[in-house]
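K.L.:
Coordinates for the following, if possible.
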Amino acid sequence: MKVLVTGAGGHLGGAVLARLRDDGVGVRAASRRLRDGSDVEWVVTDLATGDGVVEAVTGVDAVLHLASSPRGGHTHQVDVLGTRRLVVAAGAAGVGHIVYISIVGVDRVPIPYYRHKLAAEQVIAAGPVPWSVLRATQFPQFLDDLLASSARLGPVIGDRAVLAQPVDPDEVAARLAARLVAGPLGGIEEYGGPQVLRFDEAARAWLTARGSRRPLLPVRIPGRLGRELRAGGLVTEALPRGVRTWADHLADTYGGTGRR
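P.N.:
The predicted structure follows:
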């Protein structure tokens, strides 16, 4: 089997490439700029313009579609229109399966980026290529960065009742590889980390791991967004789940367990 991986230069892309190589899968890795790799065939592909898309899908059996543009004002061009270009080209090339990585909560949480991800799911489902969608919860690196940003002014600021479920990207990569082997689902699968944490729990563990005595300043997120986040819009009860915890991430990153 030969697989095209879009967005291969990202954090999840790196984990996916390593997993597929370990599984003995032939890989063609797509990125917006040329990269080197003796064990991977790198190609330049720009979903925003369509450059290189036809060439990238030619001769592959499946596509793992990881590419996304959450920032910079190009989200619709890349995530929705770019996904449509990819699906059309893959259909014409006879690709047998496309697996799309999405996010738990795109159908519930009113964030503009999520609306684009949901629209991309709909493009995949309506396209000519047999498909699967894997919605994952947030990576611990994202939560780590969010906490660092919220603490820029001193105290850690956030809605303490917001629920999160960090999942390790290596485990998401393994789940994507398994979905690839299992064949087209024709539906949506959700995958989350082993623990559902309140924001204040995650923040206190983060502060402990960093040896920080900064206070936690609770600020309630207003409106529908806050209600959905507090009600669990970003978490899932789906099984199986990952096994690496928030404390594991903190120990790897800061040398502390995050436990008191």
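
K.L.:
okay, CA-based contacts and neighbour counts for the rest of this
P.N.:
Will do.

K.L.:
which residues does the closest residue to residue 53 other than its chain neighbours contact?
P.N.:
Spatial nearest neighbour of residue 53, excluding adjacent residues (Cα to Cα, 6 or more residues apart in numbering): residue 45 at 5.7 Å. By Cα atoms under 8 Å, 6 or more residues apart in numbering, the contact list for residue 45 reads 30-33, 51-53, 56.

K.L.:
Need the buried ones from the residues you listed selected in PyMOL.
P.N.:
Selection of buried members from the contacts of residue 45 for PyMOL, criterion 16 or more other Cα atoms under 10 Å:
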select buried, resi 30+31+32+52+53+56
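
K.L.:
Mind checking which of the contacts of residue 45 are in helices?
P.N.:
Judged by DSSP state H, the contacts of residue 45 include 53, 56 as members of helices.

K.L.:
Show me which of the contacts of residue 45 is closest to residue 206.
P.N.:
residue 31 (33.1 Å; Cα to Cα).

K.L.:
Quick one: neighbours of residue 153, just the number.
P.N.:
9 (other Cα atoms under 10 Å).

K.L.:
name the element it belongs to?
P.N.:
For residue 153, there is no host helix or strand (DSSP states H and E).

K.L.:
measure it to residue 217 for me?
P.N.:
Distance, residue 153 to residue 217, using Cα to Cα, to the nearest Å: 11 Å.

K.L.:
Sequence B follows; please return its structure for comparison with A:
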Amino acid sequence: MSTILVTGGTGNLGALVVGMLREQGHEVRALSRSSAEFPVDLRDGSGLDAALAGAQVVVHCASSPRGGDDVAARHLIDAARRAGTVTNLVYISIVGVDVVPLGYYRTKLRVERMLEDSGLGVTILRTTQFHDLVARVTGVAARLPLPVVPLPKGVRVQPVAVEEVADRLAELAVPEAAGRVPDVGGPEARPLEEWAGVWLAATGSRRRVLGVPLAGRAYAACRRGGILAAPGRAVGRITFDDYVERRGRVRGTGRA
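P.N.:
Predicted structure coming up:
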């Protein structure tokens, strides 16, 4: 069994990856700034050398839409080189980072290229958006003091279950690097307005969703399908309806 390090190991995705790998019998180091055993701050690289000592595989799940992913990746790459034992650095990226000119996407693409140029063994997996992103975006729009819920018009979204992505990352967390692997997309693509309507109905809201056309190259790229997986890569099985139903059951038990 391998010694595997997971950045963002207490996050939505990372915690699932950690649990799956530990069930398989691996020694797993879940990194975070608050970890008692392996306190690591990717913003300045502190703690990385100790955390990486003897590790063969790194699964890099830590990410922040607020920026800094490229800085964190540079610290991680440099520390992995110093460790000299890492044979596979697995990175989770997003479908469309090479065609949608959003700042966050551009940074994710920059990290991909940094890894590919690092001289380390790397594995890069791109996936479509998680189900909970649709819920969060809808929730934010629903808090606006408007009689409708405004969302970008005509943007098709292909949400995938976070647990299915975690399962794929756990499969890839082996000593042999695989390079860029096939993308993972959710089982169904629909306009965001439709997904939002499903979520609002499930949460008891009767507000109407209003599709709003936007300006800009990023919106145009999304309208062209830039955030959708290629045909044949809709390999997820858990649907958004499944996600909504499960969240409803959890809320009913008082755990959400």
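
K.L.:
now what about the TM-score between them?
P.N.:
Here the superposed chains carry a TM-score of 0.90, computed using TM-score structural alignment, normalised by the length of the second structure; 245 aligned residues with a Cα RMSD of 1.7 Å.

K.L.:
and the residue nearest to residue 53 of the first structure, what pairs with it in the second structure?
P.N.:
Using TM-score structural alignment, the equivalent of residue 45 of the first structure in the second structure is residue 40.

K.L.:
Now which residue in the first structure aligns to residue 127 of the second structure?
P.N.:
Match for residue 127 of the second structure (TM-score structural alignment): residue 136.

K.L.:
What residues does its match make contact with?
P.N.:
Contacts of residue 136 of the first structure by Cα under 8 Å, 6+ apart are 101-104, 167, 172, 190-192.

K.L.:
quick check, nearest of those to residue 149 of the first structure?
P.N.:
For these, the nearest to residue 149 of the first structure is residue 167 (20.0 Å; Cα to Cα).

K.L.:
any idea what sits nearest that closest one, other than its immediate chain neighbours?
P.N.:
That would be residue 193: by Cα to Cα, 6+ apart, it lies 3.9 Å from residue 167 of the first structure.

K.L.:
again, but for residue 113 of the first structure
P.N.:
residue 70 (6.2 Å).

K.L.:
The one you found reaches residue 112, doesn't it?
P.N.:
No: the criterion here is Cα atoms under 8 Å, and residue 70 of the first structure misses it with residue 112 at 9.4 Å.

K.L.:
more neighbours, these two?
P.N.:
Taking other Cα under 10 Å, residue 70 of the first structure and residue 112 do not tie; residue 70 has more neighbours (16 against 12).

K.L.:
what does that one align to in the second structure?
P.N.:
In the second structure, residue 70 of the first structure lands on residue 65 (TM-score structural alignment).

K.L.:
Distance of the counterpart of residue 224 of the second structure in the first structure relative to residue 67 of the first structure?
P.N.:
Correspondence of residue 224 of the second structure to the first structure, assessed by TM-score structural alignment: residue 231. Counting by Cα to Cα, the gap from residue 231 of the first structure to residue 67 of the first structure is 29 Å.

K.L.:
Compare neighbour counts for these two and give me the winner.
P.N.:
Using other Cα under 10 Å as the criterion, residue 231 of the first structure and residue 67 rank with residue 67 on top: 25 against 13.

K.L.:
Leaving out sequence neighbours, find the closest residue to the more buried one.
P.N.:
residue 7 (3.8 Å).

K.L.:
What's the local residue count around that neighbour?
P.N.:
Neighbour number of residue 7 of the first structure under other Cα under 10 Å is 23.

K.L.:
Can you find the partner of residue 50 of the second structure in the first structure?
P.N.:
Per TM-score structural alignment, residue 50 of the second structure is aligned with residue 55.

K.L.:
And for residue 203 of the second structure?
P.N.:
Using TM-score structural alignment, residue 203 of the second structure lines up with residue 210 in the first structure.

K.L.:
Trace residue 191 of the second structure over to the first structure, please.
P.N.:
Using TM-score structural alignment, residue 191 of the second structure sits opposite residue 198 in the first structure.

K.L.:
Name the nearest residue to its match, ignoring sequence neighbours.
P.N.:
Residue 198 of the first structure's closest residue in space is residue 163 (Cα to Cα, 6+ apart), at 4.6 Å.

K.L.:
Could you double-check that the one you found sits in contact with residue 199?
P.N.:
Yes: using Cα under 8 Å, residue 163 of the first structure is in contact with residue 199, at 6.1 Å.

K.L.:
Now for the residue mapped onto residue 241 of the second structure from the first structure, how many residues are close by?
P.N.:
Per TM-score structural alignment, the equivalent position to residue 241 of the second structure in the first structure is residue 247. Neighbourhood size, residue 247 of the first structure [other Cα under 10 Å]: 18.
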